[in-house]
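In: Sequence first, predicted model second:
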Amino acid sequence: MKVVAVVGSIRRGNTLKMVQASCSKFLPEEIDIIDLGKIQIDFCTGCLYCDETQKCNIDDDLSKLMDKIAEADAYIFATPVRWSLLSGEMKTFFDRLNPFATVGTLNGKKCILLTVGQSEKESEDAFSIDLGLKSMEFFCENAGIDVIDEVKAYGCLAENDITNSSYLEKCYKAAEKLRNTLL
């Protein structure tokens, strides 16, 4: 079993902690972590080269990780949510997976989705976190990836807000569900 976990935040805070909690349900050799804040990832240029060749013509750090992504059985996608949107790093990552969409490489793979934001759960702007998650759901649906579980963390602004909440336990449970679908 091979799982690729993608940290869609350049900060070393709540999103990373959610991924680390989820990854703890897997053996180290089963997990590859792609930390988008630590790699050079260029924007998709919309050149459509990948539609013709099933390869991206951009040569950056992400291009060197594409085989790992293609060979994975499952994914953990995690992003902070701002203004009802997933992070720019995660959006760029999803855009760059277009070469896989042209040949169905991601069809039938499994994932869990993790989102975190500063809005309080009962606040009038809590929908912001829901909409960020919805964006990731749409990506997965279009790519043919089955979403096994989701965790939405509310009220997390400071770097360690998630540590004193129930959200990390939800990450453990979501990862356990993912693991069980792969066994």
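Out: Happy to help now that I have it.

In: Only C-alpha atoms from now on, for both contacts and neighbour counts.
Out: Will do.

In: Helices of this protein, residue ranges please.
Out: Under the criterion DSSP state H, the chain carries helices at the ranges 14-23, 49-53, 66-71, 88-96, 98-101, 127-143, 167-182.

In: you'd agree L168 is up against M18?
Out: Yes - if you go by CA atoms under 8 Å, L168 and M18 touch, sitting 6.0 Å apart.

In: Between the two, which is the more surrounded one?
Out: M18 (27 against 21; other CA atoms under 10 Å).

In: ok, that one touching K170?
Out: No - using CA under 8 Å, M18 is not in contact with K170; the gap is 9.1 Å.

In: most tightly surrounded among the helices of the chain?
Out: Most buried of these by mean neighbour count (mean count of other CA atoms under 10 Å) is helix 14-23; its value is a mean of 23.

In: Put together a markdown table for the helices of the chain, with distance to P80 on each row.
Out: Output for these, formatted as a markdown table (distance: least, CA to CA, whole Å):
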| stretch | distance to P80 |
| --- | --- |
| helix 14-23 | 6 |
| helix 49-53 | 28 |
| helix 66-71 | 21 |
| helix 88-96 | 9 |
| helix 98-101 | 22 |
| helix 127-143 | 8 |
| helix 167-182 | 14 |
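
In: Use this one as the comparison:
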Amino acid sequence: MRDIFLCFLVEENFNNWFTVANIVLTAGSNRALEVFDLNAGCSTAVIQEAHVRSVHQICQNKGSSFSTQQPEAYNFFLTTAAGDGIKLWDLRTLRCERRFEGHSSRCYPCGIAVSPCGRFIASGSDDKYAYIYEMRSSTFLQKLGRHTESVINVSFNPSSPQVSHCFFSSFQHVLMSLDTNSQTLCSFHKPVLFC
């Protein structure tokens, strides 16, 4: 039986040991992650058994033209699999640096996103909340909203501190503002119908 692979083309360049490489990250039904270097035209690394189930999303830190990050921040990417939480990987060492747990993702493949500043991770959840994690902490920082259905996808606004999350029949905009002194999030909910 052949393994089924998901392919994720990296839109930005990773700064890998001070060389710029065009990278493609793939995840297979065999639970492995594979890194392809498009400049060399070959596979450069395989991470066996990245999760206990097949990876359903790979998310890179893309940054934003509205915020700056250290070049090393672009060496990290996230993976998620139903029932196995979120893992933060370092492309330089090919090791899992951190696990993010607390949200529920058993029934649906809930999406993840990295904030434009690279400090936060948003995740959907089966328990009808969207979760916000700080990149340096393994536990969630805040749960957003109590929705009527599972939150299946999340995304950040690239130019302002906003995160959107969606579920099967509606769409929710959440405005987040971060107090950098106290590291707390405030949220404002404004429902909008999904068309």
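Out: Alright, I've got the coordinates. The model shown is predicted, which means the values in this text are computed figures rather than measured ones.

In: Could I get the TM-score for this pair?
Out: Here the superposed chains carry a TM-score of 0.26, computed using TM-score structural alignment, normalised by the length of the first structure; 89 aligned residues with a CA RMSD of 5.8 Å.

In: and T44 of the second structure, how many residues sit next to it?
Out: Quick note: T44 of the second structure (other CA under 10 Å) scores 12 neighbours.

In: hang on, isn't it packed against F36?
Out: Yes - the criterion here is CA under 8 Å, and T44 of the second structure meets it with F36 at 5.5 Å.

In: what helix or strand is L6 of the second structure on?
Out: L6 of the second structure is located in strand 5-9, with elements delineated by DSSP states H and E.

In: Give the next helix or strand downstream of that strand.
Out: strand 14-16.

In: counting contacts, what elements does the helix or strand just after that following strand pack onto?
Out: Remark: after strand 14-16 of the second structure, the chain's next helix or strand is strand 19-21, criterion DSSP H and E. Secondary-structure packing of strand 19-21 of the second structure (3 or more CA pairs under 8 Å, 6 or more residues apart in numbering; DSSP states H and E): strand 14-16.

In: The strand it packs on packs against which elements?
Out: strand 19-21.

In: which residues does I112 of the first structure contact?
Out: With contact taken as CA atoms under 8 Å, 6 or more residues apart in numbering, I112 of the first structure is in contact with Y75, I76, F77, V147, I148, D149, E150, A174, A175, L178.

In: Recalculate using a threshold of 10 Å.
Out: 5, 22, 74-78, 137, 145-151, 171, 174-175, 177-178 (CA atoms under 10 Å, 6 or more residues apart in numbering).

In: And M18 of the first structure, by the same measure?
Out: For M18 of the first structure, counting by CA under 10 Å, 6+ apart, the contacting residues are 7, 76, 78-79, 114-116, 151, 153, 162-163, 167-172.

In: and if you look at L178 of the first structure?
Out: L178 of the first structure neighbours (CA under 10 Å, 6+ apart): 3, 22, 25-26, 74-76, 110-112, 147-149, 172.

In: Recalculate using a threshold of 7 Å.
Out: By CA atoms under 7 Å, 6 or more residues apart in numbering, the residues touching L178 of the first structure are C111, I112, I148.

In: cool, and C166 of the second structure?
Out: Applying CA under 7 Å, 6+ apart, the residues near C166 of the second structure are V151, I152, N153, V154, Q172.

In: Okay, it and F5 of the second structure: tell me how far apart.
Out: The gap separating C166 of the second structure from F5 of the second structure is 26 Å, by CA to CA, to the nearest Å.
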